[in-house]
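The following comprises the amino acid sequence and a computationally predicted model.
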Amino acid sequence: MQNVVYLLDPETALFRVVELFDAISFKPISDLLGCKLTQMVRFDESHWLFVDEEGLREGLTAFTICDRYPQPLGGKIVLAGTDGSESYHSPSIDIGAAAAHFRCCRPVIDPVFVTDDNVQSKGLIPAGSLADLKVRIERRSPMPVHGSA
């Protein structure tokens, strides 16, 4: 039987199926996440999310919001199935249905330019000059990638 998990990368918003060649366990999941300390978050009664415990850190360029968890999650996320025992297995939820519960977010900086209406009467600030930088959070739905990667 094939062992797969779903891997969400908030940087690219790709949510893909990844085959694990050994049993689904902490070591291969931590390797996928690229972290030293893995945290488990309940997704539903049949699934767990595995996340980087230290994923929310300075210099964060992307994060994920899960509608089933009260705070943002930093770093990559792995979704795996569980039957209540200590072992994990392939998810029983369709990747598209799982993706509907996430939003990948990243900060975006938009330049604001001086317009003709904002030019000073003495003409000290020419139209088209940079007036400000506005920060907003862009939210994207994950894009499920079907088939093993």
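Sure thing, it's come through.

Going by C-alpha atoms from here, please, whenever you check contacts or count neighbours.
Noted.

tell me the centre residue of the protein?
Centroid check for the chain by Cα atoms, centre = their mean gives Pro10 as the closest residue, at 2.8 Å.

The protein: strands as residue ranges?
With strands called from DSSP state E, the chain shows them at 3-9, 14-20, 38-44, 47-52, 63-66, 73-74, 77-82, 88-89, 102-113, 130-140, 143-148.

Presented hereafter is structure B, for comparison with structure A:
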Amino acid sequence: MKNCVYLLESETAIFRAAELSDRNSIAAISNLIGSDLIQMIRFDDMHALFVEEEALRAGLTAFTIFDGYPTPLAAKIALLGGNGSQPYCSPSITMTEAARRFQCCRPVLDPVFVPADQMAQKGLVLAGALESLQVRIDRRSPLLL
């Protein structure tokens, strides 16, 4: 690919290379991400991340943690080479190197069932009845394609 960009999907944890149609255009980056309102975050001295500005919202089903950044990121994340003083270019690091800095997360609800010997104020509770749900965060490394 001539103008390569790495794309990470928070929802699927898939990390893949894609072609950037115009490295001089923020509109081309916006099209890849799927949003007109984007934010740039420094990945390192020679790379930048572009994310949807308002991706963290109610009803969020997945997000990504970027090592060293205080806020989770959501939706699609684009990694490009360049420091902003020149047109963006293909990343100079491998996808494997970049993937080490991300953790894709998804909230999971685990059912908690009533144990066989539990008693309630009104008498016996049937064993196996749903008592509650516990929330945990499932974390995984990006899947490279």
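Received it, and whenever you're ready, just let me know what you need. Quick caveat: nothing in here was measured; it's all calculated off a predicted structure.

Pull the number of nearby residues for the residue nearest to the residue nearest to the centre of structure 1 when sequence neighbours are not counted.
Spatial nearest neighbour of Pro10 of structure 1, chain neighbours left out: Cys104 (5.0 Å); criterion: Cα to Cα, 6 or more residues apart in numbering. Applying other Cα atoms under 10 Å, we find 26 residues neighbouring Cys104 of structure 1.

Would you confirm that the residue nearest to the centre of structure 1 contacts Cys105?
Yes - at 6.9 Å, Pro10 of structure 1 and Cys105 qualify as touching, with contact defined as Cα atoms under 8 Å.

where do the contact lists of the two overlap?
When contacts are counted by Cα atoms under 8 Å, 6 or more residues apart in numbering, Pro10 of structure 1 and Cys105 are jointly contacted by Ala62, Phe63, Thr64.

of those, closest to Pro142 of structure 1?
Lowest distance from Pro142 of structure 1 to the shared contacts of Pro10 and Cys105 of structure 1 (Cα to Cα) belongs to Thr64, with 9.6 Å.

remind me, longest helix of structure 1?
Counting residues, the longest helix found in structure 1 (DSSP state H) is helix 26-33.

mind checking how far it is from the chain centre?
16 Å (Cα atoms, centre = their mean, to the nearest Å).

Summarise which helices and strands that helix is packed against.
strand 47-52, strand 77-82 (3 or more Cα pairs under 8 Å, 6 or more residues apart in numbering; DSSP states H and E).

can I get those strands in CSV with mean neighbour count?
Output for the helices and strands packed on helix 26-33 of structure 1, formatted as CSV (neighbours: other Cα atoms under 10 Å):
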stretch, mean neighbour count
strand 47-52, 21
strand 77-82, 23
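
Put together CSV for the ones you listed, with distance to Ser121 of structure 1 on each row.
Below are those laid out as CSV (distance: least, Cα to Cα, whole Å):
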stretch, distance to Ser121 of structure 1
strand 47-52, 54
strand 77-82, 54
